[in-house]
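*Asks:* pasting the structure only:
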């Protein structure tokens, strides 16, 4: 895992990442996986009543005894420390921005401007700079100054209302999907802006709002209401109007089957030994199956309960029915398809030793993305490389920054 192995499409692109927690850093992770150099700016460590604190809070996030989220979201990054609340730290960011292609931030709108780091100033320093701004509500509008986390964006964008069982309060996914979507759209916007810069020679601002990123994946939810008055509701494990598509019980677990297309449903019926169901007026068409969804699900469940997961999977493969096991981490680690495609790759951390994590996706045939370096262990681990090596600062200047608590 070294920079010498970098064949990524974004090799030669430099990114300054100012964001913390999830949305900004995940955008940086995506760009870094594609080969960009990511300089992550973190608050310097300081002594406090509870010991030393500082750095991105993601360093301490995760589940279980080992907090490993940082290892994923900060791979391929270099850490420098800078206190953005003091003039000296702000000046460091201006110097870094002068050398960069992209700057990422996910502070509340107006924060960069208060620090003297707004787009007008940064573009005066570097007109080619692309500034990715991820926030709850976007940089404009009556809600722009509100604090907003991923869950708020999921609620406003329409996601939360339709997730969960209909007789209970809205549920959430087990991952921070709102943050990840906004980060992904921020990354996509940065790539588009890089292409536009080839024509115009100028950078621009990419404004990615959490609620809009969620809204973008809500399919036809709004037009359905406008045209027919339909409001989508929570439907639990099924998708309203799509059948059969559910998790079905087996003798030793559960199994997911998605056979809602007419020809696929006919193949499922053959696998069940019930080919006549495909011609039954109750199930013969997509609309008919939707109208008799619960009855059909119970018929399928009665059959799947007589089989083990492995037996059911063998039949689904034989009859070319889209279906699959419900995976946890142990199943992923043991699966031959994961192994063949290197979906999980081994990395080595100074703190945790060797372990596997998800690879860089999607796969590019000519300029492959990769995990080249592990997440930085220490806040400011690359201060010398960046401040001395890239910016050419002297020992005296570095000492002055430390004295001013800027790094």
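*Replies:* Thanks, I have it. Computed from a prediction, not measured in an experiment: that's the story for all the values here.
*Asks:* only C-alpha atoms for contact and neighbour calcs from this point on.
*Replies:* OK.
*Asks:* continuing past the helix of greatest length in the chain, what's the next helix or strand?
*Replies:* Longest among the helix segments of the chain by residue count, using DSSP state H, is helix 177-200. Once the chain leaves helix 177-200, the next helix or strand it forms, by DSSP states H and E, is strand 205-209.
*Asks:* got another, please set it beside the one above:
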């Protein structure tokens, strides 16, 4: 679970989707993560696995029983239709028109179950006419969707040196979470109409949506009378990475290397946080003006020299910096898992094994998440 929902007496609810039956056609990141989220909140999720698939990722599938179906086989296609008769949600990870060509078009599925919520997650969305079908049928992955959304451009630094974002931005933020949102909205509307819906998720559009703030700043040319920092946020046609407020250009919103080859992150955006950053370091606003973009490289060089003089843990023990200046240690993945406080309200702490499943700590109680069923189990399986 990524957040906690409580009832009026303060008990964490983890089964709000209990009774919802989900069929997940096995695919890569977005669909698998979407199924995981639904399962974590109580839905029953069964994966439809092609026994002949060359590659299947099980890392996000603990507690999801599997059903072997080769959808190129007519009898297996009919079995999927039969399974859909009692399902609430079908997750489709394939490129547009793939299920249609297999005789599993939306009208066929909804004829079997008018309450079914068919959720299609694809890189570029579903074609609206035959004229633009080639655009939507193209293959792609996270980096391609980021590129065409315009967001990858923000990661290209000076002289073309780039930072390659992992597939959290596109596949998860732009794909899985919009899909979950659409499914929940469709299930809510179904309570009134009695009818299922088609939820179409374009990962490229999803990236643009979660990046609305930056898209808007580009359209408005960075002018916002209510926010004096807005002119520093704007990404114009010449500004690359490390030239803007939130991309490492601002010395007060940046990553700094420390003496032990580790890093600290500074997020002192607001003027009072910036003042709290300068004071313990022996600097002043007059010497290091926050809103003077031309002074940023000089200030960044000064801060770099200061932070590299001591270790990461030294800086993170400086109470004034940590509590009042938005300074944080940059942890590796292993460090983050080992050192993150065990939140009572969020079961983010868990150990995972592809074979044994996961154990999460929920409010002081150990909750055993069911281990995955055999890779090709009979349906239903628990």
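*Replies:* Yep, it's here. The structure presented is a predicted model; accordingly, all values stated were derived computationally and were not measured.
*Asks:* Superposed, what's their TM-score?
*Replies:* Here the TM-score for the pair of chains, by TM-score structural alignment, normalised by the length of the second structure, is 0.80; 345 aligned residues with a C-alpha RMSD of 3.0 Å.
*Asks:* In the longest helix of the first structure, which residues are buried?
*Replies:* Under the neighbour-count criterion of 16 or more other C-alpha atoms under 10 Å, helix 177-200 of the first structure has 177-191, 193-194, 197 buried.
*Asks:* so who does the aligned residue in the second structure for residue 93 of the first structure touch?
*Replies:* Aligning on TM-score structural alignment places residue 93 of the first structure opposite residue 80 in the second structure. By C-alpha atoms under 8 Å, 6 or more residues apart in numbering, the contact set of residue 80 of the second structure is residue 69.
*Asks:* try the one 5 residues further on
*Replies:* The neighbourhood of residue 85 of the second structure, defined by C-alpha under 8 Å, 6+ apart, consists of 112-113, 116.
*Asks:* Nearest to residue 250 of the second structure, out of those residues: which one, please.
*Replies:* Taking C-alpha to C-alpha as the measure, residue 250 of the second structure sits nearest to residue 116 out of the contacts of residue 85 of the second structure, at 48.9 Å.
*Asks:* ok, back up a step: ok and the longest helix of the first structure relative to strand 205-209, angle-wise?
*Replies:* 160 degrees (axes from the mean of the first three to the mean of the last three C-alpha atoms, to 10 degrees).
*Asks:* what does helix 177-200 of the first structure contact?
*Replies:* Outside helix 177-200 of the first structure, the residues touching it (C-alpha under 8 Å, 6+ apart) are 22-28, 30-31, 102, 128, 130-134, 149-151, 153-154, 202-204, 206-214.
*Asks:* Map residue 216 of the first structure onto the second structure.
*Replies:* Aligned partner of residue 216 of the first structure by TM-score structural alignment: residue 209.
*Asks:* those helices in the stretch 101-250 of the first structure, which residues are they?
*Replies:* Ranges of helices in the stretch 101-250 of the first structure, per DSSP state H, counting those that start in this stretch, are 111-114, 119-125, 150-156, 177-200, 210-216, 221-228.
*Asks:* quick one, which of those is nearest to residue 141 of the first structure?
*Replies:* Of all the helices of the stretch 101-250 of the first structure, helix 210-216 comes closest under C-alpha to C-alpha, at 12.6 Å.
*Asks:* so where do the helices sit in the stretch 251-400 of the first structure?
*Replies:* 262-272, 286-291, 293-304, 309-318, 329-334, 336-340, 383, 395-403.
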